[in-house]
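Student: sequence-free structure coming up:
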């Protein structure tokens, strides 16, 4: 499977069965699949969703949004639980308005799921950890 390094954005290949072993980037030697959500910006977003063979679950959020702040710990918890099965990322809509516009984000938090570069589903609104885990497991397969 092809995985984009969240640190240096280098492309890496890893056998699917080894993704649970916390593989390291061949370029920068850091972990490829962190147990926490990664921050994506306009420059890195396209590379991650286009080049990653793992599903990418993106939380579009803003610092001023109360429901976003309430859901952040649940999103981080689910990212840890599903480490190696999906990449969890966050996009600050205030810092990246072009991405918000490109994906027609009308309310936040909004979760978008990408598989092989294409958006496959989205969910608007905050969810508690249990519901978020169940939803994520369904959408990543």
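Tutor: All right, it came through fine. Bear in mind that the values here come from a model prediction, so they are computed numbers and not experimental data.
Student: contacts and neighbour counts: CA atoms only from here.
Tutor: Will do.
Student: I'd like to know how far residue 15 sits from residue 53.
Tutor: Residue 15 sits 11 Å away from residue 53, taking C-alpha to C-alpha, to the nearest Å as the criterion.
Student: between those two, which one's more packed in?
Tutor: Neighbour comparison, residue 15 and residue 53: the larger count goes to residue 53, with 20 against 9 (by other C-alpha atoms under 10 Å).
Student: can you tell me the SS state at the more buried one?
Tutor: Per DSSP: H, G, I helix; E, B strand; the rest coil, the secondary structure class of residue 53 is coil.
Student: how about the closest residue to it other than its chain neighbours, what does it touch?
Tutor: Here the nearest residue to residue 53 in space, its sequence neighbours aside, is residue 2; by C-alpha to C-alpha, 6 or more residues apart in numbering that works out to 5.3 Å. The neighbours of residue 2, taking C-alpha atoms under 8 Å, 6 or more residues apart in numbering as the test, are 11, 12, 13, 14, 51, 52, 53, 54.
Student: of those, closest to residue 127?
Tutor: residue 54 (22.5 Å; C-alpha to C-alpha).
Student: next up, a structure to set beside the first:
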């Protein structure tokens, strides 16, 4: 059993090894120096999305959204608060469905906002519609217990 998590930097896409014994809250990327967990979900492009899902070992929560979507805008502060509650045990990212239409199509997105939870490179759960912070946190924790 591995004694570390593989954490993909949301800024540069490099995979970082993070020992279980290390507090991930202050961990920085070995390449670009960015914090690996900022407490704010980062918007990612298609390449970074694929690296987050395919190379990282942490569960990944993806908020598929668009800038014109009212419910997406309403849910954004709740998703940010959920990131503060769930990181560094999970990775929370945002995917703009307008900019990344191919990924949105590959994911079969029919409505936004949609949250998708991935673990071990597989989709574990999906839910559509705006939610509050506690709803997001509880939904994630119901599908991925603490400690993964």
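Tutor: Structure's in. What do you need? Since we're looking at a predicted model, the values are computed, not measured.
Student: counterpart of the residue nearest to residue 53 of structure 1 over in structure 2?
Tutor: Superposed on structure 2 with TM-score structural alignment, residue 2 of structure 1 falls opposite residue 6.
Student: so that match, which state does it fall into?
Tutor: Look at residue 6 of structure 2: counting by three-state DSSP, its state is strand.
Student: now the strands for structure 1?
Tutor: Taking DSSP state E to define them, one finds strands in structure 1 at 2-4, 11-13, 38-39, 56-61, 87-92, 110-115, 118-124.
Student: make a markdown table from these and add distance to residue 31 of structure 1 to it.
Tutor: Putting the strands of structure 1 into a markdown table (distance: least, C-alpha to C-alpha, whole Å) gives the following:
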| stretch | distance to residue 31 of structure 1 |
| --- | --- |
| strand 2-4 | 11 |
| strand 11-13 | 11 |
| strand 38-39 | 12 |
| strand 56-61 | 17 |
| strand 87-92 | 12 |
| strand 110-115 | 21 |
| strand 118-124 | 25 |
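Student: tell me which of those sits most buried.
Tutor: Mean neighbour count, computed with mean count of other C-alpha atoms under 10 Å, is highest for strand 56-61 among those, reaching a mean of 26.
Student: residue 24 of structure 1 is nearest to which of the strands of structure 1?
Tutor: Ranking the strands of structure 1 by their distance to residue 24 of structure 1 (criterion: C-alpha to C-alpha) puts strand 11-13 first, at 8.7 Å.
Student: quick check, central residue of structure 2?
Tutor: Note on structure 2: the residue nearest the mean C-alpha position is residue 92, at 2.4 Å, using C-alpha atoms, centre = their mean.
Student: list the residues that contact both of residue 15 and residue 53 of structure 1?
Tutor: With contacts taken as C-alpha under 8 Å, 6+ apart, the residues that reach both residue 15 of structure 1 and residue 53 are residue 1.
Student: what residue in structure 1 is paired with residue 105 of structure 2?
Tutor: So residue 105 of structure 2 corresponds to residue 101, using TM-score structural alignment.
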